[in-house]
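A.B. asks: mind looking at a prediction? Sequence and model below.
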Amino acid sequence: MLSATSTELIRATLPAVGAAIDEITTLFYRNLFTAEPDLERNLFNRGNQKQGEQQRALAGAIAAFAALQLEPDQVRVDRILSRIAHKHASLGIEPTQYEVVHTHLFAAIVEVLGEAITPPVAAAWDEVYWLMAETLIAMEAGLYQRAGVAVGDVWRDVRVRDRRHESPDTLSFVLASLDGSALPRFTPGQYLSVGVLLADGARQIRQYSLSSAPSSSDWRITVKRIAGQLDGERVATPAGEVSNYMHDNVFEGDVLSVTTPFGDLTLQPDNSPILLASAGIGCTPMIGMLRHLAETSDSRPISVLHADRSPNSHAHRVELTQLVEKLPTAVMHRWYEDLGGRVPESGLQAGRADLDNVTITKGTHAYLCGPLPFMLGLRSALLEKDVADENIHFEVFGPDNWTNGKADELTPVAG
């Protein structure tokens, strides 16, 4: 908890810092990568940097955390920091790296705000930073301990046992240990990081959800090729460096560098009704959860919702149907923007996902994964159907854009 003096200084200066936070974080990353170029090449997602997504995510997280020190809400603080801690653990972040961030972040704050950052104000924001950093360091230490690894020691080599197409632009990779032993168990819904060495010598890292059952001795991930999009002559979405590398270069027998699984989109340890809602490649953690539910013959009410561009683009489409059929209490609803030659029928509709014809059982816990607008829309619809806010859980692929004022209201369970 912040000291009383710091709390009042943060209250007085938060509007100014908040108004300049995008400029501050942009300058921070520029200075950080100038001083530590290996971080941009070998740790941070270069695509997110180019699009400004990482900058917006950091800006939003800092602003949200600072605001929550003025009106303390430990539940919301835990929601924000838990997700960050899992992402950090999946990258092998160590406590010393917080010192590096502190140095360049505060230099950026002083450069942008100038004389407004008096010594007392600087001390107050320093207190905010270290309160956030020390909380994350403690959380990450707990995650490493529960995973049975030393702090930051999360990487291992695995061999690709199988590679198969799940849709025209998605591939699944089955990963096995090099010595034939069983890989560590994970919790359904978690993800791992994959690190690849690109042609320019950079080591880029991306996270992929585990779509296999936790009882398997192998791990399976599904990777969608990100082709990139142009808006006129401007690159609206850059091509995915890692996804394209894996599609073009990773085959059976190859060795990949991956991490221990982490992630907070995991099923609640109770018998509450479940709603699993996904869009596009967001289906992958749901497939892992459904595999677990089918293997354990789960008998609670289960609603499965999926939205996609078309049946042809729907990765794991057949597998999803087969898993739902193994669960007598499960009901599936699908929406495709383009049905092709198919006609709408029960559980299959044209257009975008909604809850108009979905029965929501009292006490349902909802698990969402897909594009942020999809999840925010479903969250609003779930709240209108009296699903408790704390029962709505989510996973975002890529940085969370906290600055939209809504994303931090989504509820992670334990990206």
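C.D. replies: Nice, I can see it. As the structure is a prediction and not an experimental result, all values here were calculated from the model. Numbers count the residues shown, from 1 in each chain.
A.B. asks: hey, let's count contacts and neighbours off CA atoms from now on
C.D. replies: Noted.
A.B. asks: just checking, Met1 touches Leu70?
C.D. replies: No - in this structure, Met1 is not within contact of Leu70 by CA atoms under 8 Å, at 9.7 Å.
A.B. asks: who has more neighbours, the two?
C.D. replies: More neighbours surround Leu70 than the other of Met1 and Leu70, with 17 against 11 (other CA atoms under 10 Å).
A.B. asks: was I right to think that one contacts Arg11?
C.D. replies: Yes - Leu70 is within contact range of Arg11, at 6.7 Å (criterion: CA under 8 Å).
A.B. asks: find the residues that touch each one of those two.
C.D. replies: Counting by CA atoms under 8 Å, 6 or more residues apart in numbering, Leu70 and Arg11 have no contacts in common.
A.B. asks: and the helix or strand Arg291 falls within, what does it pack onto?
C.D. replies: Taking DSSP states H and E as the definition, Arg291 sits inside helix 283-295. Counting contacts by 3 or more CA pairs under 8 Å, 6 or more residues apart in numbering; DSSP states H and E, helix 283-295 is packed against strand 274-279, helix 317-325.
A.B. asks: can you tell which of the ones you listed is closest to Ser211?
C.D. replies: Proximity to Ser211 (CA to CA) singles out helix 317-325 among the helices and strands packed on helix 283-295, at 10.7 Å.
A.B. asks: structure B:
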Amino acid sequence: MTALTADQIARVKATAPVFAEHGTTITKHFYQRMFNAHPELKNIFNQTHQKSGSQPETLARAVYAYAANIDNLGALGGAVTHIAHKHASLNIRPEHYPIVGRHLLGAVVDVLGEAVDQPTLDAWAVAYEQLANIMIGAEAKLYEAASWSGFRPFKVMRKQVESDEITSFYLAPADGASAGGFEPGQYVSVTRYVDQLGVDQPRQYSLSDAPHGRWLRISVKREDGRADTQPGHVSNILHADVEEGTIVHVSAPMGEFTLDRKKSTPVVLMSGGVGITPMTSMLATLLAERSERKIAFVHACRNGRVHAFKDWLRRSAAEHPNLKRVVFYEAVGADDRAGVDYDFEGRLDIGRVEADVMLPDADYYLCGPVAFMRAQREALVARGVDPACIHTEIFGSGML
């Protein structure tokens, strides 16, 4: 690998503001350019995120962060780990990186033209090679540790409606072998062919049960779409068309948002909406291991109709003295029972349940909409919780 010179480092760092200003224009053109030359790669990239612009924006932010920290790559450690897990879940391989690099640099030339000189392009070529090697190395370790390689056929052995929006799919290996292990909090990618797009599409779903080797369970929210968002292609296919007996193709579990099972200190699991899915895996694991750790399970959703795992959570709290359940309903329904289905009306407010969630030496796991997690994190930090004890999961591709 060619090392960056001091001059090249300075050139890359100096162009960081260019990506701050023009990055999304460059990355949108990059994806169009690459897909025109390699349409088969549409099977890897989320085409809904392409249309919405969220994927180009994510890439533009990643490129900017890399350029701005080119002389201090240690600052990117967490981002590299996060993206490596996403890539490994999507079966991104070393041979994909030269394609991406060629078209990304080509897009820079197409968009910026004479505004970027050849020495700067040469610097970026070396910088990209450096980044590609970092990612390839990180992903190689994940592939080596994975339970299987690529996408493996699983049969839907059970389909269970959990709420008006969420349905669980119990997936058993089609060959009858073990489903393998995973860490609670991890996710898998599932691929389905989407007629409207004419390509296979992968989507990542958190595992929602404890690891035991017999099956993997994913619990999928049906994304109906709103005025500002498209309906979810794959989630709707899974809900409407995938029945018991269907074969789906699944990647090995990945993800760095995982429960620390070695600790004996308290655990606080806080979720909003479909963010409950990795939390059920964490809680089910703690209960299966007969953990004596003090556990608080705090969940917020609109009402009982969309509250997945409601009965299981209530039973679990009744059967395990070390588990405290706290549920907030934003808009209580006519059939929702206070003290049975939910505990508080309104949005999750830590100030109303401090005695249950502010536990000494606890680790806090947050999952849900970004605004939800930001609010809860700020509330915890304001009450003196060490940020290092707050762990978050954001649903999304994060793909370079």
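C.D. replies: Arrived safely, thanks for sending. From a predicted model like this one, the values you see are computed outputs, not experimental measurements.
A.B. asks: work out the TM-score between the chains.
C.D. replies: The TM-score (TM-score structural alignment, normalised by the length of structure 2) is 0.92; 391 aligned residues with a CA RMSD of 2.1 Å.
A.B. asks: ok, whatever residue of structure 1 lines up with Ile247 of structure 2 - contacts?
C.D. replies: Aligning on TM-score structural alignment places Ile247 of structure 2 opposite Val255 in structure 1. By CA under 8 Å, 6+ apart, Val255 of structure 1 lies in contact with 157-160.
A.B. asks: any idea how far Val255 of structure 1 lies from Asp386 of structure 1?
C.D. replies: Separation of Val255 of structure 1 from Asp386 of structure 1 (CA to CA, to the nearest Å) stands at 48 Å.
A.B. asks: cool, Ala147 of structure 1 as well?
C.D. replies: 36 Å.
A.B. asks: neighbour count winner among the two?
C.D. replies: Ala147 (17 against 13).
A.B. asks: show me where structure 2 has strands.
C.D. replies: 152-161, 166-173, 187-194, 199-206, 216-221, 247-250, 267-272, 295-301, 323-329, 344-345, 363-367, 390-393 (DSSP state E).
A.B. asks: what's the closest of those strands to Arg33 of structure 2?
C.D. replies: That would be strand 199-206 among these, by CA to CA, at 17.7 Å.
A.B. asks: mean offset of that closest one relative to structure 1 (after superposition)
C.D. replies: Comparison of strand 199-206 of structure 2 with structure 1 after fitting gives an average deviation of 0.9 Å (mean CA distance after the TM-score superposition for structure 1).
A.B. asks: run the angle between that strand and strand 216-221 for me.
C.D. replies: With axes from the mean of the first three to the mean of the last three CA atoms, to 10 degrees defining the directions, strand 199-206 of structure 2 sits at 100 degrees from strand 216-221.
A.B. asks: what is the neighbour count of Ile135 of structure 1?
C.D. replies: One correction, residue 135 of structure 1 is Thr, not Ile. Quick note: Thr135 of structure 1 (other CA under 10 Å) scores 17 neighbours.
A.B. asks: for Ala89 of structure 1, see how far away the nearest residue to it once chain neighbours are set aside is.
C.D. replies: Spatially, and ignoring its direct neighbours in sequence, Thr135 of structure 1 is nearest to Leu81 (7.9 Å; CA to CA, 6 or more residues apart in numbering). With distances taken as CA to CA, Leu81 of structure 1 is found 12 Å from Ala89 of structure 1.
A.B. asks: okay, the two: which has more neighbours?
C.D. replies: Neighbour totals were compared for Leu81 of structure 1 and Ala89, and Ala89 leads with 31 against 20 (other CA under 10 Å).
A.B. asks: OK, contacts around the more buried one?
C.D. replies: 140, 143-144, 152, 154, 262.
A.B. asks: ok, now with 6 Å
C.D. replies: By CA atoms under 6 Å, 6 or more residues apart in numbering, the contact set of Ala89 of structure 1 is Glu140.
A.B. asks: from Ala227 of structure 1, how far out is it?
C.D. replies: From Ala89 of structure 1 to Ala227 of structure 1 the distance is 28 Å (CA to CA).
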